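**Q** Sharing a model prediction with you, sequence too.
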Amino acid sequence: MFRDLSRPIETGMPTYPGDPDVTLAPDATHEADGYATGELRAGTHAGTHVDAPRHTVPDGEAVDERAVGSFAFDARLVDLRPLEPRESVDPDALPDPSALDRDTDLLVLRTGWASHWGSERYRDHPYLTAAAAERCRAAGVGVGLDAFGPDPTPTAGGSGESAESGDETVASHGDELEPDGTPAHDVLLGGSLPIVENLRGLEGLPERFRLYAFPLRLRGGDGSPVRAVAEWE
């Protein structure tokens, strides 16, 4: 069986705060030109996408420098629900590295935040602590998520004074927590491990499946939108 786990690319779709807006518009039309073409403007991290190490590691690999086969993953679904807004995911919430077979190379984390896509609450997704990311790195597995990413996402206009939360340093903005840096990204991408973000349709998937997330061949790209597809028997 196959299932599309990708977000549709469309004008006005949600983007990570500060990233370019997405527009998809007609260029040529059948009525005016006798054929149809469109113009797409989007950032490299629009919609469902993969992060290349270069995203947060200055000398890391670009998306086009990785073997195409490295974007076909033997995935294991980890259902972390229920989780509170901006709740940290600690190492003990993830499988012990010794319990992972050698074929597993991606943990797909179901936080439940896919249901908030298109609303401001989507920003308030749970996130991995640096220690949880280190656990993944020790096991040699990357991470896929149904959220903006493995680190906290800024709130709308968030800013404030520093405060401590678990083993992450964040800034306080009212009752919200603002990120300081990208520790989970840095750990995973620093270990040349994949990150797949903004997945959808994780409900009902088996614990083990194959995930295909092939990027565009962007020269020197720090990431790329993908058509993420799950396959299982």
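**A** Noted; the coordinates are in hand. None of these values were measured; they are calculated from a predicted model.

**Q** C-alpha from now on. contacts and neighbour counts both.
**A** Noted.

**Q** Next, the contact list for residue 73, please.
**A** Shown in contact with residue 73 (Cα atoms under 8 Å, 6 or more residues apart in numbering): 104, 105, 106, 210, 211, 212.

**Q** now the second one: how far from residue 73?
**A** Computed with Cα to Cα, to the nearest Å, the distance linking residue 105 and residue 73 is 6 Å.

**Q** what's the longest helix in the protein?
**A** helix 130-139 (DSSP state H).

**Q** Show me what that helix is packed against.
**A** helix 183-190 (3 or more Cα pairs under 8 Å, 6 or more residues apart in numbering; DSSP states H and E).

**Q** now the helix it packs on against helix 130-139, angle please.
**A** On the basis of axes from the mean of the first three to the mean of the last three Cα atoms, to 10 degrees, helix 183-190 is oriented at 20 degrees to helix 130-139.

**Q** For helix 183-190, name the packing helices and strands.
**A** Short answer (3+ Cα pairs under 8 Å, 6+ apart): helix 183-190 packs on helix 130-139, strand 195-197.

**Q** just to revisit the earlier point, now what about the longest helix of the chain, what contacts it?
**A** 89-92, 94, 97-98, 100, 142-143, 167-168, 183-184, 187-188, 191, 193.

**Q** how about 6 Å then?
**A** Outside helix 130-139, the residues that touch it by Cα atoms under 6 Å, 6 or more residues apart in numbering are 90, 91, 97, 183, 184.

**Q** okay, pairing it with this:
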Amino acid sequence: MTQTNWIDISQPLTQDMAHFPGDAPFDYSLTFTKAQTGSANVGQLTGSVHIGTHIDAPFHYDENGKTVDQLDVNMYIGNAVVLDVSHTERITADTLKPFDLKGASRVLLHTSLPNNPKRFPEQIPELDPSIADFLGEQGVVLLGVDIPSVDPPESKELPVHHALYRQNIFILENLMLDHVEPGQYELIALPLAINGADGSPVRAVLRPVNE
């Protein structure tokens, strides 16, 4: 029996990776070396919970929203469809309507922005809030994107975040999808159980599903 390999679609956490302007950069260093302890290397890390590939908990944009540790982990495991929307810089409900979601409850959008974790983009493809109602009607519970945010970095109102929230659609950002073919997959993108947190880095992986 041939086993299908999982495809990693997460950004590696590196010292030189880009971070959201004004946010805490990622850093990993050794607190103690094996030579110092006599037994083991011991590392520490610092940085924003929104570094690299990550999920947004509702508390990120709603004071009364759930924090990461309160989220249902089943939201981040299951059937997904990867859609190629790289032909446009503005993604609306009309952009998504021609696609067959094949009943997938998790939608991952491969946009026109090339994957480059070491550079924070000056401009990102625009998502229109109208996508939320459309995806909600299709039974979608999770939207993943290969851009740093579903809203422009300079946005204060975060209209797409809130539109998705009203439809109970959760958010997964900064995926790496340039090497992934459109189609059906099984997704695992589990956040860390960080008590009280507004977001969490994830290790996101896909496994192709025979159509």
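**A** Nice, I can see it. Everything numeric here is computed off the predicted structure, so don't read it as measured data.

**Q** From the contacts of helix 130-139 of the first structure, list the buried ones, please.
**A** 90, 91, 183, 184 (16 or more other Cα atoms under 10 Å).

**Q** And the first one, what's its match in the second structure?
**A** The equivalent of residue 90 of the first structure in the second structure is residue 92 (alignment by TM-score structural alignment).

**Q** who's in contact with its match?
**A** Residue 92 of the second structure touches 128, 131, counting by Cα under 6 Å, 6+ apart.

**Q** switch the cut-off to 8 Å
**A** 127, 128, 129, 130, 131.

**Q** before we move on, what about residue 41 of the first structure?
**A** Neighbouring residues of residue 41 of the first structure by Cα under 8 Å, 6+ apart: 21, 22, 23, 24.

**Q** Give the equivalent position in the first structure for residue 85 of the second structure.
**A** By TM-score structural alignment, residue 85 of the second structure lines up with residue 80.

**Q** Wait, its match touches residue 110, no?
**A** Yes: Residue 80 of the first structure is within contact range of residue 110, at 5.8 Å (criterion: Cα atoms under 8 Å).

**Q** And residue 187 of the second structure, how close does it get to residue 81 of the second structure?
**A** 9 Å.

**Q** ok, back up a step: which of residue 80 and residue 110 of the first structure has more neighbours?
**A** Neighbour tally, residue 80 of the first structure and residue 110, criterion other Cα atoms under 10 Å: the higher count belongs to residue 110, 23 against 14.

**Q** do you know how far that one is from residue 57 of the first structure?
**A** Relative to residue 57 of the first structure, and taking Cα to Cα, residue 110 of the first structure is found at 26 Å.

**Q** Equivalent analysis for residue 68 of the first structure, please.
**A** 20 Å.

**Q** what's the answer for residue 47 of the first structure, then?
**A** Residue 47 of the first structure is 21 Å from residue 57 of the first structure, by Cα to Cα.

**Q** So if I had to pick from the two, which one is more boxed in?
**A** With neighbours defined as other Cα under 10 Å, residue 47 of the first structure and residue 57 compare such that residue 47 has more, 26 against 18.

**Q** The residue most central in space within the first structure: what's it in contact with?
**A** Nearest to the geometric centre of the first structure sits residue 197, at 1.5 Å (Cα atoms, centre = their mean). Counting by Cα under 8 Å, 6+ apart, residue 197 of the first structure touches 47, 48, 49, 50, 51, 144, 145, 146, 147, 148, 149.
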